[in-house]
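Colleague: Let's see this in three dimensions:
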Amino acid sequence: MRAAVISAPGQVDIVDIPTPSVSAGDVLVRIRACGICGSDTFYLSIGGLPPHQGNMPLGHEAAGEVVAVGSAVTDIAVGQRVVINPMAAPDGVIGNGGASGALAQYLLIKDAVVGHSVEPIPDHVPFEVAALNEPMAVARHGVNQVAPKLTDQVVVFGAGPIGLGMTISLKSLGVHHVVVVDVVADRLDKALEVGADAVINSSTEDLPARLRELHGNGESIWPDRAGTDIYLDAAGVPAVVNTALSTAKRGAKIGIVGVHKEPVSVDLMNIMSNELTLVGSMGYPTEIFEVTPDIVADWQTYAKIISHTIDFDDLPEALELVATPGATEKVVIVFD
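Modeller: I've put the predicted structure just below:
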C-alpha cells in the first residue's frame, strides 16, 4: 500500500509499504478521507517526532470503510463506514509520533472497540465530512470546558476550523447568542453560514464597542465592560487574550483553545477583581465520539468548514497550501 511519511524537515514522501495483516482483535480500514491539521505542517517542518523522526507516518483525521475484521471482532462488519480515534492506538497516537498514520491507503486499528477506537457512521455522510470528526471533537471539548448555559452570550475568536466547529457546537446545544470575531471577511461570511448570530471584523470595527452593542453592558468595577458571558479563544494570539480580559465583565469565563506559541502576560488584579475564570482546553478526553451524532445529523453545515478536497497524490502541494497563512481553511485529502 501507499503511505505518507515525513523523511526529513520539509520533506514528505509517499512510499510503498506492506499492507497490515489483521489479528484476532483488529480491523483494517480502507482510508477514504483524511484531514490535514496544523500539527501536520509543524511535524513536517521539524522532520517528524521521535522515535520515528526521519520516517514518521502522517495523518490522524481519518474516515474510511472496514475491509477486514479479526476473528474475535463481533460488533464491526466489513463494509461499515467508520471514523477513528487516533488516541486509542496501543502503539502510539496515530499520525502523531505513533507507529502508523492515516494518510495511507489502509490503516490497521489494533484491539478495535466500537465507541473507543472506532465509531460507525451512516452511508449518507460523505467521507470528507466524516473526516472532520477528530478536529470537531477538539472544538466540542473547548465548548464543554466552559459549560455554556442556554441563556449565555458567547464570543468566539477565530473563524478557522476549530472556531467554526465551536460555533456549530454552541448553536446545536441551543446557546442563545454567538458572535464570531476574525480579521478575514470570507471567514466571517463562513461563520454566518454555519450559524453565528453576528460577526465582528476586528481589523475594521471597534471590537469592545461592538460587543457592548450586541451583548449589552456588563457589571464590573471597571468601565466599558461587555455583557458577554463566555470568551473562546480559537486564534491562539496574545491580542485575543488581552482583548477578552479587558472586555470581560464580572464572573465571565475565558476558554483557551487555540495553541499559543509564546507566553502571554495577564493582569491578575483584573482577574481577581472581576472574579474571572480562565479555562484551558486540550484535545478531547471524552469527546471523540460525543460529537459524531451531531456531525451525522447536521453534516451539511459541517461540510461548509471544508475549503479544499485534494487527491492523495497531491499531498505535498496540499501541505504547502495549509502552511501558507490565509491560503485555505480546512483541507481534506481524499483517496480513490
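Colleague: Please make it C-alpha for all contacts and neighbour counts, starting now.
Modeller: Fine.
Colleague: packing partners for the longest helix seen in the chain?
Modeller: When the chain is scanned for its longest helix (criterion: DSSP state H), the result is helix 133-146. Applying 3 or more Cα pairs under 8 Å, 6 or more residues apart in numbering; DSSP states H and E, we find helix 133-146 packed against strand 61-69, helix 161-172, strand 253-256, strand 277-280.
Colleague: Please give the structure of this sequence too, so both can be compared:
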Amino acid sequence: MRAAIITAPQQVDIVDVQATSVGPADILVKIRACGICGSDTLYISIGGLPPRQGCMPIGHEPAGEVVEVGAEVRDIAVGDRVVVNPMAVADDIIGNGGSTGALAEYLLITNAVRGRSVEVIPDHVPYQVAALNEPMAVALHAVNQVAPRHGDQVLVFGAGPIGLGITIALKSRGVQHVVVADILPDRLEKALKVGADAVINSAEEDLAARLIDLHGEGDSMWPNRAGTDVFLDAAGVPAVLDTALGVAKRGAKLGIVAVHKEPISLDLMNVMSNELTIVGSMGYPNEIFEVTKDIVDNWEKYRVIISHTFDFDDLDEALRCVSTPGAADKVVITFD
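Modeller: Here you go, the predicted structure:
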C-alpha cells in the first residue's frame, strides 16, 4: 500500500510500504479521508519525532471503510464507515510518532473495540466531514474544561478549525451568547454560519469596547471590564491573552487550547484581584467519540469548517496550502 512518510526535515514522500496482516482482534480500514493538522506541519519541519526521525508515518484525522475484520472482533462489520481514535494505543499513537499513520491507503487497527478505538457512523455523513472527528474532539474538550453554563456569555479568539469547533460545541450545549474574534473576514463569516451570535474583527475594531457593547460591563476593581463569563484562546498569539486578561471581569474563566511556543508573562495581581481562573486543555481524554453524535446530527454545519480538499496524489500541493498563512482553514485529503 502507499503511505505518506516523513523522510527528512521538510520532506514527505508517498512510498510503498508493506501492509500488515490482520490478526483475530484487528480490523483493516480503507482510508477515505484524512485531515491535515498543524502538528503534521511541525513534525515535517523537524523531520519526524524520535525514534522515527527520517521514517515517520503521518496523519491522525482519518475516516474510512472497514474492509477486513478479525474473527474475535465484535460490533464492527465489513462495510462499516468509521472514525478512529488515534490515541487508543497509548504507546503507539497513530500519526504522532507511532508505527502507523492515517495518511495512507489502509490503516490497521489493532485490538479493535467499538467505542474505544473506532466508532461507526451512518452512511449520510460524508467522509470528509467525518474526518473532522479528531480535531472536533479537541475543541469539545476545551469547552468541557471551562464548563460553560447555559446563561454564560463567551468570547472565542480565533476562527480557525478549532475555534469554529468550539463555537459549534458551545451552541450545541445551549450557551446563551457566543462571540468570535479574528482578523480574517472570511473566517468571521464562517463563524456566523456555524452559529456565532456576533463576531469582532480585531484588526478593525476596538475589541474591548465592542465586547462591552455586546456583553455589558462586568464587575471588577478595574475599569472597562466586559460582562463576558468565559474566554477561549484558539488563536495562540500573546496579544490574545493580554486582551482577554485586560477585559476580564471578576470571576471570569480563560481556557487555553491553542499552542503557545514561547513563554508569556502574566499580571498576577490582575489574576488575584479579579479571582480569574486559567484552564489548560490538551487533546481529548474522553471526547473522541462524544463529539461523533453531534457531527452526525449537524454534519452540514461542520462541513463549513473545510476549506480545501486534495487527492492523496496531490499531497505536496495540500501541504503547501496548509503551510501558507491565511491560505486555508481545514484541509482534507481524499482517497479513491
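Colleague: Superposed, what's their TM-score?
Modeller: The TM-score (TM-score structural alignment, normalised by the length of the first structure) is 0.99; 336 aligned residues with a Cα RMSD of 0.6 Å.
Colleague: Contact partners for the nearest residue to Ala234 of the first structure once chain neighbours are set aside?
Modeller: Spatial nearest neighbour of Ala234 of the first structure, chain neighbours left out: Gly258 (4.2 Å); criterion: Cα to Cα, 6 or more residues apart in numbering. Contact partners of Gly258 of the first structure, counting by Cα atoms under 8 Å, 6 or more residues apart in numbering, are 233-237.
Colleague: between those residues, which is nearest Ala24 of the first structure?
Modeller: Taking Cα to Cα as the measure, Ala24 of the first structure lies nearest Ala234 of those, at 41.4 Å.
Colleague: what about the residue nearest to Ala234 of the first structure, which helix or strand?
Modeller: Assigned by DSSP states H and E, Gly258 of the first structure belongs to no helix or strand.
Colleague: check contacts around the spatially most central residue of the second structure.
Modeller: Centroid-nearest residue in the second structure, with Cα atoms, centre = their mean: Pro135, separated by 2.5 Å. Neighbouring residues of Pro135 of the second structure by Cα under 8 Å, 6+ apart: 61, 161-162, 165.
Colleague: Name the member of these with the most neighbours.
Modeller: Sorting the contacts of Pro135 of the second structure by how many neighbours each has (other Cα atoms under 10 Å) puts Glu61 first, at 28 neighbours.
Colleague: Could you pull up the residues touching the closest residue to Gly280 of the second structure other than its chain neighbours?
Modeller: Nearest non-adjacent residue to Gly280 of the second structure, counting by Cα to Cα, 6+ apart: Ile256, 4.9 Å away. Ile256 of the second structure is in contact with 142, 232-234, 278-281, counting by Cα under 8 Å, 6+ apart.
Colleague: Put the buried members of those into a PyMOL selection.
Modeller: A single PyMOL command is used to select the members of these judged buried by 16 or more other Cα atoms under 10 Å:
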select buried, resi 142+232+233+234+278+281
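Colleague: The contacts of Ile256 of the second structure into JSON lines, with extra columns for distance to Glu105 of the second structure?
Modeller: Below are the contacts of Ile256 of the second structure laid out as JSON lines (distance: Cα to Cα, whole Å):
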{"residue": "Ala142", "distance to Glu105 of the second structure": "31"}
{"residue": "Leu232", "distance to Glu105 of the second structure": "36"}
{"residue": "Asp233", "distance to Glu105 of the second structure": "35"}
{"residue": "Ala234", "distance to Glu105 of the second structure": "31"}
{"residue": "Ile278", "distance to Glu105 of the second structure": "41"}
{"residue": "Val279", "distance to Glu105 of the second structure": "38"}
{"residue": "Gly280", "distance to Glu105 of the second structure": "35"}
{"residue": "Ser281", "distance to Glu105 of the second structure": "32"}
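Colleague: ok, which pair from the contacts of Ile256 of the second structure is furthest apart?
Modeller: Using Cα to Cα, the contacts of Ile256 of the second structure reach their maximum pairwise distance at Ala234 and Ile278, which is 13.9 Å.
Colleague: Report how many residues lie close to Glu205 of the first structure.
Modeller: Glu205 of the first structure: 11 neighbours (other Cα under 10 Å).
Colleague: Helices along the second structure, start to end?
Modeller: 38-46, 127-130, 133-146, 161-172, 185-193, 207-215, 238-247, 268-273, 292-297, 299-303, 315-323.
Colleague: And those: which comes nearest Val84 of the second structure?
Modeller: It is, among those and with distance given as Cα to Cα, helix 133-146, at 7.8 Å.
Colleague: mean deviation (superposed) between that closest one and the first structure, please.
Modeller: Superposed on the first structure, helix 133-146 of the second structure shows a mean distance of 0.2 Å to its aligned residues (mean Cα distance after the TM-score superposition for the first structure).
Colleague: how about Leu232 of the first structure, what does it touch?
Modeller: In this structure, Leu232 of the first structure makes contact with 142, 154-157, 254-257, judged by Cα under 8 Å, 6+ apart.
Colleague: ok, and the most crowded of these?
Modeller: Counting by other Cα under 10 Å, top hit in the contacts of Leu232 of the first structure: Gly142 with 30 neighbours.
Colleague: isn't that residue right up against Met166?
Modeller: Yes. Taking Cα atoms under 8 Å as the definition, Gly142 of the first structure is a contact partner of Met166 at 7.2 Å.
Colleague: related to what we said a few turns ago, distance to Ala191 of the first structure added to the helices and strands packed on helix 133-146 of the first structure, as a markdown table?
Modeller: Shown next, in a markdown table, are those (distance: least, Cα to Cα, whole Å):
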| stretch | distance to Ala191 of the first structure |
| --- | --- |
| strand 61-69 | 22 |
| helix 161-172 | 6 |
| strand 253-256 | 19 |
| strand 277-280 | 23 |
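Colleague: Among the ones you listed, which comes closest to Arg225 of the first structure?
Modeller: Closest among these, once you apply Cα to Cα, is strand 253-256, at 13.5 Å.
Colleague: Where does that closest one end up in the second structure?
Modeller: Mapped onto the second structure using TM-score structural alignment, strand 253-256 of the first structure covers residues 253-256.
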